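S.K.: sequence below, structure please.
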Amino acid sequence: MLGCVIHGQDDLRVTELPAPEPGPGQVLVAVRYGGVCGSDLHYWRHGGVGDFRLREPMVPGHEVVGTAVTGPLAGRPVAVHPATPCGRCPECADGRRNVCRDTRYLGSAARFPHVQGGFAARLAVPAEQVRPLPPGLPLHRAALAEPLSVALHAVRRAGAVAGRHVLVTGAGPIGCLVVAALRSSGAARVTVTDLIPEALRYATTAGADTVVRADDPASPGRPTEVDTAIEASGVAAGLDTCLRLVRRGGAVVQLGMLPPGHSPFPGNLVVSREIELRGAFRFDREFDEALTLLAREPKFDELISAVLPLPEAERAFALAADRSRSCKVLLDFAG
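M.R.: Coordinates of the predicted model:
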């Protein structure tokens, strides 16, 4: 079968891979679409993401949907939950499986040997990670379930947002989906900042009330204070903005993965204003909520900017990395 493999920085190859054989308790999935994620781009462009570095060739991809080939759902369209928590650690016992200390996550270099991902024509995964699609949800839109789950988890970490003004820094695919998640959670007003006008247009499509050029102090609509802030850009300047604009006693959620090493931030504001700074990492049960939300809202289709066939994987990655030309890019594994 054909698959996509990252061998190191700037070394992405489409190549023949051995087809997997499902083991006990596993389901074989014929992959149709895979969304190119920011972490996939980091592995390709930088050889790692955050503190996770490539140490061997790895199949990327964790936003995958397709058709079940084996098991009770054989022949049905399905989405794949990419996480396999251990179920034994203190975090799993506490109901926080998304921060399981021994989890396996598709297309991740967090452990060695790396967990191979889903950018291949066939994928064998534990049966409990396979979800049938709700009626009426097309496969291409279902490919947004994983990043939307990340966004829903971040909004949950923010606490009560209904009726509140929320700032989102960063209008990449995750930031735009955070906007949609905030809307579904009843936020009264959503303001989004970014450096790229095209990205801000996607944020407006997702439901932002106000979009602001992050590098323009005179940009119309720039808030002086917000109730809650979600940092989705993954840069220290975004966190700085969130901490300076959130009200006293407000909450800031750090969702974007910051560069490895130390990142400066105005820590004294956390103290003097009693700001609650919270991390948000991946997701757990939000995956099923994401599928339900996608099924009832066709407007999510507008965030899919391109669908390219697997042999053009390098072009798809380059397009996904160019935020002036894309929001979410999908790979098509048909054929």
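
S.K.: use CA for all of it now, contacts and neighbours both
M.R.: OK.

S.K.: for the lengthiest helix in the chain, packing partners?
M.R.: Longest helix in the chain, counting residues (DSSP state H): helix 145-158. With contacts taken as 3 or more Cα pairs under 8 Å, 6 or more residues apart in numbering; DSSP states H and E, helix 145-158 sits against helix 173-184, strand 226-231, strand 246-254, strand 276-279, helix 286-296.

S.K.: nearest to Val31, of these?
M.R.: Distance to Val31, taken as Cα to Cα, is lowest for helix 286-296 among the helices and strands packed on helix 145-158, at 17.1 Å.

S.K.: alongside the first, I'd like the structure of this one:
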Amino acid sequence: MSSITAQAFWTLAPGHGALRDESLSPPGPEEVLVHSRYSAISRGTESLVFNGQVPASERSRMRAPFQQGDFPGPVKYGYANVGIVEQGPEHLLNRAVFCLYPHQDRYVVPQDAVLVLPSGLPFERAVLAANMETAINGLWDAGPRVGDRISVIGAGVVGALIAYLCARIPGTRVQLIDIAPQRQTLADALEVPFCLPHQAEGDNDLVIHASGSPDGLRTGLELAGKEATLIEMSWFGQKEVSLPLGEAFHSRRLTLRASQVGTVAPARSARWDYRRRLSLALDLLQDARLDALISGESDFKDLPESMPRLFEHANDVLCHRVAYPQTDNFAQGR
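M.R.: So this is what the prediction gives:
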């Protein structure tokens, strides 16, 4: 069988990317060929990758599952792809699947690298799976309890998902905090209370920081009550962060803890693996209210021009979706 032609988006140098042709070998007996329908751009991590800001010390740990090339570039990076299986085992053929794959119109992966979408979950919303997986892992690290007072700082995609999940725990008092007043609209869509930092109530049992800003982390320390835990979900790349760990940090006996999705939270690692966690994330995306997290869409062919613009105006971006051209046979497929 002849090779298959594909196109992929590569970051060639900081702030500059291009589409490159790829030659794929036909899938083997335990592999699938996926035709992409949508992928999603992670505003936080992908902006650091695209702008060449991954620290040298973290370049090995920050590799995506199917990344090609090395930081700072040329590198093919990404981890939120939804498509249709064009070739593969009978039980997967023509099925809609999610894969932690970079921005590419067709790709071949082992069949166990894809997860079939739950019935009724649209392609368009399924691109949020990697973000939901991050939110799940963060809550496993945080361990919220019935009745907790919880502050979530940063109304980006991950922060909003965390607040959305926390608000559904009985008896909790959740506040989603952001410096941008327009995030009120998002919070209303998710049915989560919203406030600006100066309006936030203190003495919280749990604070989760996901704003990507040192100022947000400092606010988190101020809002934590005695013996409270602050979970840090932001990744600052090469930025140094100074914190007021004098003042009442010690007298309130606060716990500051990092959470990162690359490792299953220790509290669940004995029983959960990556595949089961991602499957849960897809199941939790069934709520149509989560469509509010999609802030825009552009065509795959325009990605070299649209990627720099997205990160230039990052404050307005939540989840940006990338749409791929379809053939007649698969345009309506599920």
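
S.K.: TM-score for these two?
M.R.: Aligned and superposed, the two chains score 0.79 in TM-score terms (TM-score structural alignment, normalised by the length of structure 2); 293 aligned residues with a Cα RMSD of 2.3 Å.

S.K.: helix or strand next in line after the longest helix of structure 1, which one?
M.R.: For helix 145-158 of structure 1, the succeeding helix or strand toward the C-terminus, using DSSP states H and E, is strand 165-169.

S.K.: which stretch of structure 2 lines up against that following strand?
M.R.: Aligned by TM-score structural alignment, strand 165-169 of structure 1 falls on residues 149-153 of structure 2.

S.K.: mean per-residue distance, that stretch to structure 1?
M.R.: With mean Cα distance after the TM-score superposition for structure 1, stretch 149-153 of structure 2 departs from structure 1 by a mean of 1.3 Å once superposed.

S.K.: neighbouring contacts of that stretch?
M.R.: Stretch 149-153 of structure 2 is contacted from outside by 159-160, 162-163, 166, 172-178, 203-211, 216-217, 220, 223, using Cα atoms under 8 Å, 6 or more residues apart in numbering.

S.K.: could you rerun that using 7 Å?
M.R.: If you take Cα atoms under 7 Å, 6 or more residues apart in numbering as the criterion, stretch 149-153 of structure 2 is touched by 159, 163, 172-178, 204-211, 216.

S.K.: cool, and stretch 300-313 of structure 2?
M.R.: With Cα under 7 Å, 6+ apart as the criterion, stretch 300-313 of structure 2 contacts 15, 17-19, 47, 317, 322-324.

S.K.: can you show me the helices along the stretch 201-335 of structure 1?
M.R.: Secondary structure of the stretch 201-335 of structure 1 by DSSP state H, counting those that start in this stretch: the helices cover 236-245, 267-272, 286-296, 313-321.

S.K.: thinking again about what came up before, in the longest helix of structure 1, what counts as buried?
M.R.: Neighbour-count burial for helix 145-158 of structure 1, counted by 16 or more other Cα atoms under 10 Å, picks out 145-158.

S.K.: mean per-residue distance, it to structure 2?
M.R.: Mean deviation for helix 145-158 of structure 1: 0.9 Å (mean Cα distance after the TM-score superposition for structure 1).

S.K.: closest one to Ala306 of structure 1 among the helices and strands packed on helix 145-158 of structure 1?
M.R.: helix 173-184 (12.7 Å).

S.K.: please tell me how far the counterpart of Ala232 of structure 1 in structure 2 sits from Ala18 of structure 2.
M.R.: Aligned by TM-score structural alignment, Ala232 of structure 1 pairs with Ala210 of structure 2. Taking Cα to Cα, to the nearest Å as the measure, Ala210 of structure 2 falls 30 Å from Ala18 of structure 2.
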